[in-house]
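**Student:** Below is the sequence, then the predicted model.
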Amino acid sequence: MRSLMKRPAAWPTTRCPAPNSSTAPARLAKASKPLALDALLPQIIEDHQHLTAGKSLQLCLAPLSPCKVITTPGVVRAAVGNLLRNAIENSDNGRIDIRLQDDATIVIHNPGHGISPAQRDLHTHGACRCRWR
């Protein structure tokens, strides 16, 4: 079983450190439990399906393999829900592909409107791009 609360041994410098038992709030660590991502992901997608109304947009979930992590459902729902909502809001037509990789990484690929290099620099200046596992 993989843990979302443990930091991998070697992270590239462009990633933020994942929360671990020394940095996560105690109540979050206490609330963490084994969670089947392969069962939760379809629910999150269904909860956001209504956001595609009026758009020629499909949410496509790749076939899932069993995948368990140690975390709280609320953290996963908030993080994945936010990314999925952003993908839907920034796409008018086409497919949003969602897949769960064997290492518990959730990948969301959307056609989007795109973002100019100037806008990207404005939004990411001084920010850290996070990829928690």
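**Tutor:** Alright, I've got the coordinates.

**Student:** From here on, just use CA atoms for contacts and neighbour counts.
**Tutor:** Fine.

**Student:** What's the local residue count around V69?
**Tutor:** By the criterion of other Cα atoms under 10 Å, V69 has 19 neighbours.

**Student:** Below is structure B, check it against A:
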Amino acid sequence: MNSQPRVLLVDDDGDLLEIYTLTLEELGCGVTTARDGQEGLALALALRPDLIITDVRMPRMNGLELCQRLRADERLRHTPLIIHSSEPFFCAPRGEIFLHKDGDLERFKHQVALSLGGGRDGPSLASVA
């Protein structure tokens, strides 16, 4: 059995995908990336990750529509989801976690750890305080 948490990272910025993939891998996560919400939805349905992190503004399907589609699917409805955006005055949908893209990797790692181990029946990251 593989206890490595599986994270789906959805963002159209290749540089950020690389930075956050490396950060997540340092935390011991297995990472799959998607460049837009449509690709992210397909991967989420196929892989059933332990955590999904999505940007808001993306081509083909934005992050808000992706969130709606994920929450409408019984298999993914309870998957932890972090909306990660540089939008200055963004208001996340009720019940969703919003994390501002400000380059604070420690806060990013902390929120990932909370999302993966915050009382859910999923994997946790013991190495992150």
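**Tutor:** Good, I have the coordinates. Not measured: the values here are computed from a predicted model.

**Student:** Can you give me the TM-score here?
**Tutor:** Here the TM-score for the pair of chains, by TM-score structural alignment, normalised by the length of structure 2, is 0.24; 59 aligned residues with a Cα RMSD of 5.1 Å.

**Student:** element containing I70 of structure 1?
**Tutor:** Here I70 of structure 1, judged by DSSP states H and E, is contained in strand 68-71.

**Student:** Tell me the buried residues in the longest strand anywhere in structure 1?
**Tutor:** If you go by DSSP state E, structure 1 has its longest strand at strand 93-100. Using 16 or more other Cα atoms under 10 Å as the burial criterion, the residues of strand 93-100 of structure 1 that qualify are 93, 95-100.

**Student:** with the residues you listed in mind, which one is nearest to I108 of structure 1?
**Tutor:** Taking Cα to Cα as the measure, I108 of structure 1 sits nearest to I98 out of the buried residues of strand 93-100 of structure 1, at 4.6 Å.

**Student:** Distance of that closest one relative to I45 of structure 1?
**Tutor:** 9 Å (Cα to Cα, to the nearest Å).

**Student:** Identify the contacts common to these two.
**Tutor:** The contact sets of I98 of structure 1 and I45 overlap at L59 (Cα atoms under 8 Å, 6 or more residues apart in numbering).

**Student:** Could you pull up the residues touching L59 of structure 1?
**Tutor:** Residues counted as contacts of L59 of structure 1 (Cα under 8 Å, 6+ apart) are 45, 49, 95-98.

**Student:** Which elements pack onto the biggest helix by length in structure 1?
**Tutor:** If you go by DSSP state H, structure 1 has its longest helix at helix 73-89. Judged by 3 or more Cα pairs under 8 Å, 6 or more residues apart in numbering; DSSP states H and E, helix 73-89 of structure 1 is in contact with helix 37-48, strand 106-109.

**Student:** would a markdown table of these with mean neighbour count and distance to A26 of structure 1 be doable?
**Tutor:** Listed next are the helices and strands packed on helix 73-89 of structure 1 as a markdown table, based on neighbours: other Cα atoms under 10 Å; distance: least, Cα to Cα, whole Å:
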| stretch | mean neighbour count | distance to A26 of structure 1 |
| --- | --- | --- |
| helix 37-48 | 15 | 23 |
| strand 106-109 | 16 | 25 |
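
**Student:** Chain neighbours aside, what residue packs nearest to G30 of structure 2?
**Tutor:** Distance criterion Cα to Cα, 6 or more residues apart in numbering; nearest residue to G30 of structure 2, sequence neighbours excluded, is R6 at 4.8 Å.

**Student:** That neighbour and H84 of structure 2: what is the separation?
**Tutor:** The gap separating R6 of structure 2 from H84 of structure 2 is 17 Å, by Cα to Cα.
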